[in-house]
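Chemist: The following block contains a protein sequence and its predicted model.
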Amino acid sequence: MTSIFLRLVFGGLIGKILGLAREVLLAALFGAGRAVAANRVAMTATLIPINFFTADALTAGFLPLYVRYRREHPALALALYRTVRALLGAFSLILVAALVLGRRHWVELLAPGLDAATAELAATMLGIAALSVPCYVQYNLYTLVGLAHDDVRLINLRPSVQSLGLIGATVAAYLSGEVVLLAWGFTVPYLLLSGWGAFWVRRRGYLAPASAGASPGAPDGTAAPPPRIAYRVAVGEFWRRLRPLLLIPVILQGSIGVERAVGSLLGVEVVAATEYARFVVDSAMALLAAPLGLAGLASFARLEPEEVTGALRRLLPPVLFVAVPLSLVLCLNSRGIVTLLYARGAFDERAVDVSATLLLGFALGVWAQVIGYTLVKVLNARGANRQVALVMAVSCAAAIVTNLLLFRHWGAITLGVAASVGGLLTFVLSARLLGVLGDCLRLIVVLLPGAAGAAGLGYLLAGPGLPRLIASTAAILLVWIGYPVLVPGLRRTLLSAFWSRARQLVAGRNRT
C-alpha cells in the first residue's frame, strides 16, 4: 500500500502545481464574478448526476470485486469489466441528453439565487460540459482497471491534462471575450483522456482474458465458467455489493447541491469564492487522503480480516501527525494564504475576504476529513458497504442541516463549517466501525498539548504579508515536530509507524 500511496502522491504533485496555476490565472483574469460563478455552477451541475450514479459504483462496487476476480477467476474479471462498461455507456448517453435538454431547469434548481444573466450563462456552459460525460465516465473506469494492476499512471495523468485544458480555455476566454469557452476547458481534456485510456489499458494487456498470463480458470486449476454464466455471476455479485450503497449518492450529491444552492443565496461572490477556498483544501485531500483511500482499496482488499486492525493501527499515527498541523496552518493563515495565491488582477478585497472566511471553515475539519476518507475506503475494500452507507448518510445529513439552519446567521463561513462537521462525523463513525476509535482518541489526547502550543504560537505570528505567513507556518511546524521529543511514548509510536511504512515500501520495491 505504501508504494502505491507514494506513487499517487508524487504523481499528483505536477497536477496540483498546474491546478494552482489554473486557479491563480482564473482569479487574476476573472476574479470572483459572474463568469466564474456561472462556470462553477455548470461544473457542479455536470458532476452531481455523474457521481450520483457512478462514484460509489466504481470505487466501492467495481474495484474491490475486480481485484478479487483477477486473483481468483480472470474470466469473471473480464466479464465484470465489460458489463460495467456497457451499463455506464448507456447511462452516459441518457445523461447527456437529459443535461442538454433540461439545463435551464437544472441550473435554476441548483442555484436559485443567481440573477437571470448569470443563470443563462451557466446553462450555456452546462450544455458544453455535458458533452464530456461519456468520456469522463469511461476514463474513470480505465483508471480503476489500471489501479487494480498497481498502475497509477492514468490516475496521475488526469489532473495535469484537466488543468492544462482549463488553463488554455481561461486564456482563450479572456482574449476573445467569450466566457463560455471556460466550459470547453473541461470537455476537451476528457475527450483526449478517454482515447488515451483506451489505448493504454489495451497496450498493457490489462483486459486480456487471462491477465495473470495463466489459463482463464482459477488459480486452483478449476475451469472458467461459460461466458453467459460468467456475466450472470459477475453482475449478480456486483449488484449485491452496490445495493447497500444506493443511498450514499442521494445524500452526498444532495449535500453538494444544498451547498451550491446556499452559496447562490449568499451571493455570486460566495459561489465563485467557494471553489477558490476548496482548491486549497482539496489539494491537501488529493495529495494525502485520496491516495491513501485508493491505495487502501487495492491493499486492504487483499488482507485477511484479522490483519486489518493491526494495519490501521500502524497507518493512523503518521497520517494524524501530518494532518493536524495541516489544519492548523490553513486555519490560522487562511487570509494570508488566499492573499498570496489569488490577490491580484480582478481578485479584489471583497473576494479575498469571502475566500479567506470560507477557507477557515473548511480547514477546521481537514484533519478529520483526511482520516475519515481513508477509513471509509478501507470499509469499502472489506465489503462493508452497508456500514459505509450509514456513515455517509449521517455525515452528509449533518452537513445539510448545518447549512440550512445556519447560513442566514453565520454567512459564508457556514459552508466550510458544515463540511468540517460532516468530516468529523465520518471520522468518528468509520473509526468506531473498524474498531480503532479508541486508538485514535488516545492518540489525539496525547497530541492535544502539542497542537495547543503550535496553534498559540502560530496565532501570535500570523498576519498580513508573506513574512508573517512564513513565520507562522514555520513556528507551527517546529513546535509540532519538536513535541514528540518531549513525549517518549508518542515518539516511540511515531518512529515505529514510520519505520513500518519504510520497510513496506522497501519490500514493495524489491518485489517489483
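Modeler: Now that the structure is in, tell me what you want to look at. Numbering: from 1, shown residues only.
Chemist: okay, CA-based contacts and neighbour counts for the rest of this
Modeler: Noted.
Chemist: Residue 154: what's its closest spatial neighbour, skipping adjacent residues?
Modeler: Among residues not flanking residue 154 along the chain, residue 143 sits closest, at 5.3 Å (CA to CA, 6 or more residues apart in numbering).
Chemist: next SSE after the helix or strand containing the one you found?
Modeler: Using DSSP states H and E, residue 143 sits within helix 133-148. Once the chain leaves helix 133-148, the next helix or strand it forms, by DSSP H and E, is helix 153-176.
Chemist: what comes into contact with that following helix?
Modeler: The contact list for helix 153-176 (CA atoms under 8 Å, 6 or more residues apart in numbering) reads 8, 11-12, 14-16, 18-19, 21-22, 25-26, 29, 142-143, 146, 178-186, 188-190, 193, 197.
Chemist: Can you say which of those are buried?
Modeler: 8, 11-12, 14-16, 18-19, 21-22, 25-26, 29, 142-143, 146, 179-186, 188-190, 193, 197 (16 or more other CA atoms under 10 Å).
Chemist: tally of neighbours for residue 436?
Modeler: Counted with other CA atoms under 10 Å, the neighbours of residue 436 add up to 18.
Chemist: In terms of secondary structure, what does the helix or strand where residue 362 lies contact?
Modeler: Using DSSP H and E, residue 362 maps to helix 349-363. Contacts defined by 3 or more CA pairs under 8 Å, 6 or more residues apart in numbering; DSSP states H and E place helix 349-363 against helix 268-284, helix 305-332, helix 334-342, helix 413-434.
Chemist: can you tell which of those helices is closest to residue 73?
Modeler: helix 305-332 (21.1 Å; CA to CA).
Chemist: And the closest one, how far out from the chain middle?
Modeler: Relative to its chain's centre, helix 305-332 lies at 17 Å (CA atoms, centre = their mean, to the nearest Å).
Chemist: For that helix, buried residues please.
Modeler: Buried residues in helix 305-332, counted by 16+ other CA under 10 Å: 308, 312-332.
Chemist: coming back round to it: closest to residue 103 out of the helices and strands packed on helix 349-363?
Modeler: Closest among the helices and strands packed on helix 349-363, using CA to CA: helix 268-284, at 18.3 Å.
Chemist: here's the one I want to compare it with:
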Amino acid sequence: MSRSNNIARATAVIAVFTLLSKILGFVREMALAYVFGASAATDAYLVAYTVPNVIFAVLGGALTVTAVPLFASYATAGKRDEAWRLFAVFSTLLSAVLLAVVLAGVPLARQIVWLVAPGLPEGTARLAAVLLAVMLPGVLFLSLANLFYGLLNANHIFGPPALGPVVTNVFIIASILAGLRFGIAAVAVGTLLGNIAAMVLQLPYLRRAGFPFRPALEFHHPGLKQAFGLMFPVMIGTGIGQVYLIIDRVLASGLPEGSISALNYASKLILLPQGVIVMALGTAIFPALSNKAASGDDTGFSLTLLRAVKTVLLVALPAGVGLAALREPVVRLLFARGAFDERDAAMTVFALLCFSFGLAGQCLGPVLTRGFYALQDTATPVKVGVCTVGLNLVFSLLLIRPLAHGGLALANSLAATFNVVVLFYLLARKVPGFGVKKALFFAAGTAVASLLAGGAAAFVDGYLAGVLAGGTAVLALRLVMDALAGLLVFAGVCRFLRLDEYLYLEGILRRAFQRGMSFIRARPLYRSR
C-alpha cells in the first residue's frame, strides 16, 4: 500500500473514532447543560477542570510530539529495542514527576482555584476546590495515556489511541446522569475514572507492539537528553497556548454567573471541525512528515503539508461561516432544554458568533505547528506563541468591557488568526517549494465559496423559521435543510473555481459512491429474475 493510501486509511480510522468521540462530547455537553445549565455549579466544575486540563495539554502534546519523531529516528536506524528501552525510562520518570505534582497539588486546591479564577464567589470557589482535589490525579493517567498514544501512532497503530477519548466521554456522560442524584461531585469522579480507563485501554496494544512494562531508571541514557531537548520547547509552546484558557477563566470569573459556562459550550461547538477532521489529519500526517524530514525528502514534505493545509481550509472556512450564520438554531437544538434557559442560550449564541471568526486559525494552527515539529524545530512555534498570547491578552482587555464574555471569544479568534498567518509565513520561508501562491489562491477561493454558502444557509433558515413551527424535530429538520442549501452552493462555487483539493475529494467520494451502487446492484435482490 502506498504512503498516501496509508495516510488516507489512518486518517479515516482516526476520523471515525474522533467523530464518535465528538458526538459523545456533544452528548456530554448537552447532558451537562440539561442537568446543571450555565450555573454556579457548572462554573465551579469548569474552573476545577482547568488545572488538570492545562497540565495535561502542556504535557500531553509534548509527549506525543516527542514520541513520534524520536521513535521514528531510532526505528529508521534499526534500533527499535533501544527505542522501547528509552521510553520505558521516560515513562518511569514521567510517572514519578506527575505523582509528586498530584501529591503537592491536592492540599493546595483552594489556593490554585484562587489563582485560576480570583473573581469567583466564595461558595463557588470552595466547591471548585473540592472538585479539583478529586480530578487532579487524572493528570497522571491521562498524560501516560497520551505518551502511549504517541508510541502507538509511531508504530502506525491509530485505532486504540483514537478510541481513548471515546471511553473517557462515556464515563463522564454516565457521571453527569448520576449528578441528578449526587450533584456536580459525581461528574468530577466520572472524569477521573474516564482518564484512568483511557490509559488502561492502551496497555494490551502497547504490549503487543513491544513496550516493556518494567520500571527503568537510567538517568544517563543517551536518548533521554534528546527526548527532553525536544519536549521542553514544545511544553513551553503548548503552555503558552494554554494561557488563552487561563486568561479566559481569570477574566470571565469576574463577569456575571454563567459566563464561563457559556464560553465553554460555545467553544465545544466551534472546535468540532478541528476535532473530527483537522486533528485526525494532523495525527495521521505527522509520522509521514517526520519520516520525510528525516530522509531529506523536501519535495515530499512540501506536497504532504500543502495538501493538509488545503484540506483543513476546505473544512474550516465553510464550517466557521456556517456556524456564524446558523448560531442561534444550532445552540437551541443542542442545549435549550432542562436547566439551560433563555439567558443561557443568548450568552452562548453570542460567544459562538465571536468564536466562529477564528475557526480557520484554530484548525490550521496544529497542522502548521506539526510541520515545524517534524523538522525538529520546536523553537519557532514557541516564539510565535509568546507573541500570540501577548496579543490575546491585549485584545481581551480591550474587548471585555464593551463585549463582556464575547470579547474574550473574539480576542481568542483574532489571536489565533495572527498565529496562523505568522506560522505560515515562517514555514514557507523554511520549506523549499511549499507553494505559497497555490495555498493563498485556494484559501481565497474557499473563502468566497464559504461566504456565499453561509449567505444561502442564512436565507433558507430565515424563510423556514417563518413557515415551520414545532419542537426539536422540526428545528433539526430546519437545520438539515439549511446545511444542504449551503453545501450545494459551496460545492457549486468550488467546482466553478476549479479548486483542486475539492475536485480531488469529490472524485474520491464519487468513486466510493459508484462502488457502493455497484455492490448493491450485485446483490441477489436486485438481480433480474
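Modeler: Good, I have the coordinates. Every value quoted in this text rests on a predicted model; they were computed, and no experiment measured them.
Chemist: Nearest residue to the middle of structure 2?
Modeler: residue 275 (4.3 Å; CA atoms, centre = their mean).
Chemist: Now check structure 1 for the residue matching it.
Modeler: In structure 1, the residue matched to residue 275 of structure 2 (TM-score structural alignment) is residue 286.
Chemist: swap in residue 299 of structure 2?
Modeler: Under the alignment (TM-score structural alignment), residue 299 of structure 2 pairs with residue 306 of structure 1.
Chemist: Map residue 8 of structure 2 onto structure 1.
Modeler: Aligned by TM-score structural alignment, residue 8 of structure 2 pairs with residue 2 of structure 1.
Chemist: which residues sit in contact with its match?
Modeler: With CA under 8 Å, 6+ apart, residue 2 of structure 1 has these contacts: 295, 501-502, 504-505.
Chemist: now swap in residue 135 of structure 1 and tell me
Modeler: By CA under 8 Å, 6+ apart, the contact list for residue 135 of structure 1 reads 190-191, 193-194.
Chemist: and the residue nearest to the centre of structure 2, what does it touch?
Modeler: By CA under 8 Å, 6+ apart, the contact set of residue 275 of structure 2 is 18-19, 22.
Chemist: ok, these in structure 1: which stay?
Modeler: Here is what carries over to structure 1 from these, by both residues aligned by TM-score structural alignment, their matches' CA atoms under 8 Å: residue 18.
Chemist: so which of the contacts of residue 275 of structure 2 comes closest to residue 514 of structure 2?
Modeler: Using CA to CA, residue 19 comes nearest to residue 514 of structure 2 of those, at 24.3 Å.
Chemist: Which residue comes closest to that closest one once chain neighbours are left out?
Modeler: residue 276 (5.1 Å).
Chemist: number of nearby residues for that neighbour?
Modeler: By other CA under 10 Å, neighbour count at residue 276 of structure 2 equals 21.
Chemist: Would you mind finding the match for residue 342 of structure 1 in structure 2?
Modeler: In structure 2, residue 342 of structure 1 lands on residue 335 (TM-score structural alignment).
Chemist: pretty sure its match is touching residue 30, no?
Modeler: Yes: with contact defined as CA atoms under 8 Å, residue 335 of structure 2 and residue 30 form a contacting pair (5.4 Å).
Chemist: Tell me where the stretch 101-250 of structure 2 has helices.
Modeler: Assigned by DSSP state H, counting those that start in this stretch, the stretch 101-250 of structure 2 shows helices spanning 109-116, 122-135, 138-154, 159-182, 185-209, 222-252.
Chemist: among those, which is the most enclosed?
Modeler: helix 138-154 (a mean of 26; mean count of other CA atoms under 10 Å).
Chemist: What span of structure 1 is it aligned with?
Modeler: Residue span in structure 1 matched to helix 138-154 of structure 2, by TM-score structural alignment: 132-148.
Chemist: Tell me the spatial nearest neighbour of residue 143 of structure 2, not counting adjacent residues.
Modeler: Leaving aside its chain neighbours, residue 143 of structure 2 sits nearest to residue 60 (5.4 Å; criterion: CA to CA, 6+ apart).
Chemist: again with residue 432 of structure 1
Modeler: Computed as CA to CA, 6+ apart, the closest residue to residue 432 of structure 1 that is not its neighbour in sequence is residue 438, at 7.9 Å.
Chemist: burial measure for the one you found, as a count.
Modeler: Residue 438 of structure 1: 12 neighbours (other CA under 10 Å).
Chemist: So it, which state does it fall into?
Modeler: Going by DSSP: H, G, I helix; E, B strand; the rest coil, the secondary structure assigned to residue 438 of structure 1 is helix.
Chemist: measure the residue nearest to residue 334 of structure 2 when sequence neighbours are not counted to residue 517 of structure 2 for me?
Modeler: With CA to CA, 6+ apart as the criterion, residue 334 of structure 2 has its nearest non-adjacent residue at 6.1 Å, and that residue is residue 30. Separation of residue 30 of structure 2 from residue 517 of structure 2 (CA to CA, to the nearest Å): 37 Å.
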